[in-house]
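> Dropping the sequence and predicted coords here.
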Amino acid sequence: MEKKELKINYTSYKSIDELPHDERLLLNKAIEATSGSYSPYSGFSVGAAVEMANGEIISAANQENAAYPSGMCAERSALFYAHSKYPDLPVRAIAIVASHNGQITPQPTYPCGACCQVLSETQSRSGSPVKIVIGSATGAIVLGSVSALLPFAFDNYPK
């Protein structure tokens, strides 16, 4: 048996204002996107903004449904739209933020497992790391790659 250790690197900011300009802009687009959330059941509005390789930003919000599995997370909504609009254009980064009762949550809201897997395949399709910016009322976290969130991703993607 061999015991191994896994470490991740990330950058933590005490305020959204400390973020570099491009990351702050992307996160602000995710914050704006929370207003498009349909979340009458959880009251948890999530916004995501995706930066494409051409600099365009595509944003979306979560959409709930009374049949809970039929809803869609903000991350997948934004990524699926981005890929349908620009099927061959790489994704550079995604920003994610959540709010409750109109206030950004005090803790970062990380992507669920399904969203992490979609992000992983997006990164594979893009051919380079996809940066993840996760905002909260108390600052932001920036991960340089999806692999930091899902190091053991299913990777049987068509080549």
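Nice, I can see it.

> from here on, contacts and neighbour counts on C-alpha atoms
Noted.

> wait, isn't S70 in contact with E64?
Yes: at 7.3 Å, S70 counts as touching E64 under the criterion of C-alpha atoms under 8 Å.

> When those two are compared, which one has more neighbours?
Ranked by neighbour count (other C-alpha atoms under 10 Å), S70 and E64 place E64 first, with 21 against 9.

> Make sure that one is actually in contact with P40.
Yes: using C-alpha under 8 Å, E64 makes contact with P40 at a distance of 7.3 Å.

> all strands in the protein, in order from the N-terminus.
Counting by DSSP state E, the chain has strands at residues 10-13, 44-52, 57-61, 91-100, 103-104, 131-136, 139-143.

> What residues of the first one count as buried?
Translated: strand 10-13. Across strand 10-13, burial judged by 16 or more other C-alpha atoms under 10 Å covers S12.

> what about S59, how many neighbours?
S59 has 28 nearby residues by other C-alpha under 10 Å.

> Could you pull up the contacting residues of it?
For S59, the contact set (C-alpha atoms under 8 Å, 6 or more residues apart in numbering) comprises 29-30, 33, 47-50, 78.

> Going by neighbour count, which of those are buried?
When those are checked for burial by 16+ other C-alpha under 10 Å, the buried set is 29-30, 33, 47-50, 78.

> re the thing from before, save the contacts of S59 as TSV, and put in distance to Y110 too.
Formatted as TSV, the contacts of S59 follow (distance: C-alpha to C-alpha, whole Å):
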residue	distance to Y110
K29	17
A30	13
A33	16
G47	12
A48	11
A49	14
V50	15
A78	15
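
> take a look at this one as well, against the first:
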Amino acid sequence: MSEQKNISFDITIYDSIDELAQDDQSLMLEAVAVRKNAYAPYSKFRVGAAVKMANSEIVIGSNQENACYPSGLCAERVAIFHAGAKFPGISVKTIAITAASDNYEVSVPAAPCGNCRQAIFEYEFKQKQPIRLLLMAEKGSVIECRAIEDILPLGFNSTFLA
């Protein structure tokens, strides 16, 4: 007997960064600032990520490309891995992510790629608490997702390895 289920989630869309709470605005501005440090000579697509920890520390990351494409690393993974290395055992609360291009104006917030979703999901699963996402393009609207699990339904975790 088969069963059909619907998997859905809610997002909040803010018209601009100005509508965010002050802490979230500050976090997104950290992501915007570090986006400028991205090493993106091939794609010209710059991404910045700022991670807010439970201890209120902020950890940043930007994408780092490589001529051998698989050797590069996205901003989200740079930031989350840096957070895990610098503050082991401290929960991640929120990740602000912003994207821009040297070639055109990015007008729609870019969500994390599949590899980044899985990497963030690992931390969310490990800490047993949601990791909130704030997504923004160069300017304009900001999308808030309640948890990475929302945008990675049926995610792979350590229970499959037991």
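That came in fine, so what should we check first? Treat the numbers as computed from the prediction; the structure is a model and nothing was measured.

> mind checking which of the strands of the first structure is nearest A82 of the first structure?
With C-alpha to C-alpha, the closest approach to A82 of the first structure among the strands of the first structure belongs to strand 57-61: 6.4 Å.

> Can you find the partner of G140 of the second structure in the first structure?
Counting by TM-score structural alignment, G140 of the second structure lines up with T138 in the first structure.

> how near is the corresponding residue of the first structure for A100 of the second structure to T34 of the first structure?
Using TM-score structural alignment, the partner of A100 of the second structure in the first structure is S99. Separation of S99 of the first structure from T34 of the first structure (C-alpha to C-alpha, to the nearest Å) stands at 7 Å.

> Name the residues contacting each of these two.
Common neighbours of S99 of the first structure and T34, using C-alpha under 8 Å, 6+ apart, are 45-46.

> Look at these two and report which has more neighbours.
Neighbours of S99 of the first structure and T34, each counted by other C-alpha under 10 Å, are more numerous for T34; the result is 27 against 21.

> list the contacts for the residue nearest to the more buried one when sequence neighbours are not counted?
Leaving out its chain neighbours, the residue that sits closest to T34 of the first structure by C-alpha to C-alpha, 6 or more residues apart in numbering is G47, at 4.3 Å. Taking C-alpha under 8 Å, 6+ apart as the criterion, G47 of the first structure is in contact with 30-37, 59-62, 74-75, 96-98.

> from those residues, which would you call buried?
Among these, the ones that count as buried by 16+ other C-alpha under 10 Å are 30-37, 59-62, 74-75, 96-98.

> Can you point out the buried residues in stretch 150-159 of the first structure?
A153.

> who's in contact with that stretch?
116-117, 120-121, 124, 147.

> Please flag which of the residues you listed sit within helices.
116-117, 120-121, 124 (DSSP state H).

> And these, which is closest to I16 of the first structure?
In terms of C-alpha to C-alpha, no member of those lies closer to I16 of the first structure than C116, at 22.8 Å.

> Skip the chain neighbours and tell me the closest residue to the closest one.
L150 (6.4 Å).

> quick one: what's aligned to that neighbour in the second structure?
Using TM-score structural alignment, the partner of L150 of the first structure in the second structure is L152.

> And that match, how far from A83 of the second structure?
21 Å.

> swap in K5 of the second structure?
According to C-alpha to C-alpha, K5 of the second structure and A83 of the second structure sit 35 Å apart.

> Quick one: residues contacting the nearest residue to G127 of the first structure once chain neighbours are set aside.
Excluding the flanking residues, the one nearest G127 of the first structure by C-alpha to C-alpha, 6+ apart is P90, at 7.4 Å. Each residue near P90 of the first structure by C-alpha under 8 Å, 6+ apart is listed here: 52-53, 125-127.

> preserved in the second structure, out of those residues?
Retained in the second structure by both residues aligned by TM-score structural alignment, their matches' C-alpha atoms under 8 Å are the following of the contacts of P90 of the first structure: 52-53, 126.

> of these, buried ones?
The buried subset of those (16+ other C-alpha under 10 Å) comprises 52, 126.
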